[in-house]
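*Asks:* Quick one: sequence plus predicted model below, questions after.
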Amino acid sequence: MPPFDRRVLLSSGLAAGAALATPASAASDAPVLFHQVFFWLKTPGAKADRDQLIAGLKALKGIEVIQQLHVGVPASTEKRDVVDNSYDVSELMVFKSVEDQKRYQDHPLHQKFVADCGHLWSKVVVYDSLSV
């Protein structure tokens, strides 16, 4: 039996680890659209309103063009001048294309969300960006 070569095992392990750590989207050169939305409630601190908005946002996952959906609230991170945690709820969606994001905007579930939850917020800020 040949002697054990640790270099082969190490290089195999590093290659396997790199493959696991690489997101599937990195395998494609196609740009990805990130749709980030920040909501300020009309009644800041109203738990029932916040919970209703969060539930409404999570229901949007039923729209087939949404690749990923994250709904969140401000984190208790270090206070710095560049951090804005004045919003109440945020969402981050990932789409394969600008066209898919447009389909999302026009989708009946999105229209229902706006009709059902629009009364809850006083301000909304949207940041759309394409991966480079």
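*Replies:* Good, I have the coordinates.

*Asks:* From now on I want contacts and neighbour counts done on CA atoms only, so please keep to that.
*Replies:* OK.

*Asks:* Contacts only, for residue 132.
*Replies:* By CA atoms under 8 Å, 6 or more residues apart in numbering, residue 132 lies in contact with residue 31.

*Asks:* From residue 69, how far off is it?
*Replies:* Between residue 132 and residue 69 the distance is 20 Å, computed by CA to CA, to the nearest Å.

*Asks:* Tell me where the chain has strands.
*Replies:* 33-41, 68-72, 89-95, 121-130 (DSSP state E).

*Asks:* Scan the chain for its longest helix.
*Replies:* Secondary structure of the chain per DSSP state H: the longest helix is helix 6-21.

*Asks:* Okay, one more to line up with it:
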Amino acid sequence: MSSQKKAIDLPAVSHTVFFWLKNPDSKEDRDALIAGLKTLIQIAAVRSIRIGLPAATAKRDVVDDGFDVSELLFFDDIAGQNAYQVDAIHKRFVKDCEHLWRKVVVYDSVAV
């Protein structure tokens, strides 16, 4: 048996978003944001979604765990990510949930 790990075949474009809540101690606000994020899987271009909270990993200078909620979406290509941005479900999510966050940071990347 080979000890070499195989690469996971994921869609080419990833969209990683970190949210800082206006009321970080509010479980209700966090849960409302998570519920809103879960609606994004309904968008045809979205291949996969992961929603997360800061992990209790070792504290290191390179780790930024100051966010409250994160999402990781995958798309087949840039055209899919562009379609997601203008999709009515995404627009409704922003309209319904933007009052919950004070800061959002987005990292988009393409696989090499």
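*Replies:* In hand now; what should we look at? The structure displayed is predicted, hence computed values, not measured ones.

*Asks:* Can you give me the TM-score here?
*Replies:* Remark: TM-score between the superposed chains equals 0.92 [TM-score structural alignment, normalised by the length of structure 2]; 112 aligned residues with a CA RMSD of 1.9 Å.

*Asks:* Just give the number of residues close to residue 89 of structure 1.
*Replies:* For residue 89 of structure 1, the count of nearby residues is 22 (other CA atoms under 10 Å).

*Asks:* Residue 83 of structure 2 pairs with which position in structure 1?
*Replies:* Counting by TM-score structural alignment, residue 83 of structure 2 lines up with residue 103 in structure 1.

*Asks:* can I get the strands of structure 1 in a markdown table with distance to residue 14 of structure 1?
*Replies:* Putting the strands of structure 1 into a markdown table (distance: least, CA to CA, whole Å) gives the following:
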| stretch | distance to residue 14 of structure 1 |
| --- | --- |
| strand 33-41 | 30 |
| strand 68-72 | 28 |
| strand 89-95 | 29 |
| strand 121-130 | 30 |
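
*Asks:* so which of the ones you listed gets nearest residue 113 of structure 1?
*Replies:* strand 121-130 (12.2 Å; CA to CA).

*Asks:* List the contacts of the aligned partner of residue 57 of structure 1 in structure 2.
*Replies:* Aligned by TM-score structural alignment, residue 57 of structure 1 pairs with residue 37 of structure 2. Contact analysis of residue 37 of structure 2 by CA under 8 Å, 6+ apart lists 51, 71, 93.
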